[in-house]
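Undergrad: Task: produce atomic coordinates for the following.
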Amino acid sequence: MQRLRFRLAISQAQLLRYYQGRVAALSVNTEQGLRLQVPLHHFRGFVGHNGLNGYFEIELDGQNKLQQLSRLS
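TA: Predicted coordinates for the structure are as follows:
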């Protein structure tokens, strides 16, 4: 298992464009220097009135498949 951390700050207006079907995945840069594409639907539970903001940790299995996504702060 691999754990990677990253920060997101996406406004409500930007998210609206994503959910209108223009974007299927978010591209994030991790603290470890990797770029990941994470399907947008994994973030739905973290969206608030101000958009999608926070410090996140993603856990990947040996085949780099998402096992868990959590907001740390």
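Undergrad: Could you use CA atoms for every contact and neighbour count after this?
TA: Noted.
Undergrad: Tell me if H41 really is in a strand.
TA: No - under DSSP: H, G, I helix; E, B strand; the rest coil, H41 sits outside any strand and is assigned helix.
Undergrad: Report the contact partners of it.
TA: For H41, no contacting residues are found, by Cα atoms under 8 Å, 6 or more residues apart in numbering.
Undergrad: From G33, how far out is it?
TA: H41 sits 23 Å away from G33, going by Cα to Cα, to the nearest Å.
Undergrad: next up, for comparison:
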Amino acid sequence: MAKVTIDVSLPAYKYKEMYQGSMKYLVARSRDGRMIQLPLSIFQRFVTHKGVYGAFEVEFDENKKLVKIDKIL
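TA: Here you go, the predicted structure:
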């Protein structure tokens, strides 16, 4: 399984705007330089009143399907 680390800085107003329909995916560059597209819904458990901020480890299976995402320190 492949893992990538991404840093997310998404203010609450932008997350809400995106989640309400204008966008359903977040495109991010991993720390190793790869571009990945992730559904916004996977960040729902990490949303605070300020938005989504932090470093996340994203794990994919051999078919590049999302397996899990965890917030890291």
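Undergrad: Quick one: the helices in the second structure, in order.
TA: 12-17 (DSSP state H).
Undergrad: Can you list the residue ranges for strands in it?
TA: 2-11, 25-29, 35-39, 51-60, 66-72 (DSSP state E).
Undergrad: Measure how buried the residue nearest to E59 of the first structure when sequence neighbours are not counted is and give me the count.
TA: Closest residue in space to E59 of the first structure, ignoring its immediate chain neighbours: R3 at 4.5 Å, by Cα to Cα, 6 or more residues apart in numbering. By the measure other Cα atoms under 10 Å, the count of residues near R3 of the first structure is 15.
Undergrad: The one 10 residues further on now?
TA: If you count neighbours by other Cα under 10 Å, A13 of the first structure ends up with 10.
Undergrad: what's near enough to touch it?
TA: Contacts for A13 of the first structure (Cα under 8 Å, 6+ apart) come out as G51.
Undergrad: Roughly how far does the residue lying farthest from the centre of the second structure sit from K68 of the second structure?
TA: For the second structure, the largest distance from the centre (Cα atoms, centre = their mean) belongs to E62, which lies 19.1 Å off. Counting by Cα to Cα, the gap between E62 of the second structure and K68 of the second structure amounts to 13 Å.
Undergrad: nearest spatial neighbour of L15 of the first structure, skipping sequence neighbours?
TA: That would be G51: by Cα to Cα, 6+ apart, it lies 6.6 Å from L15 of the first structure.
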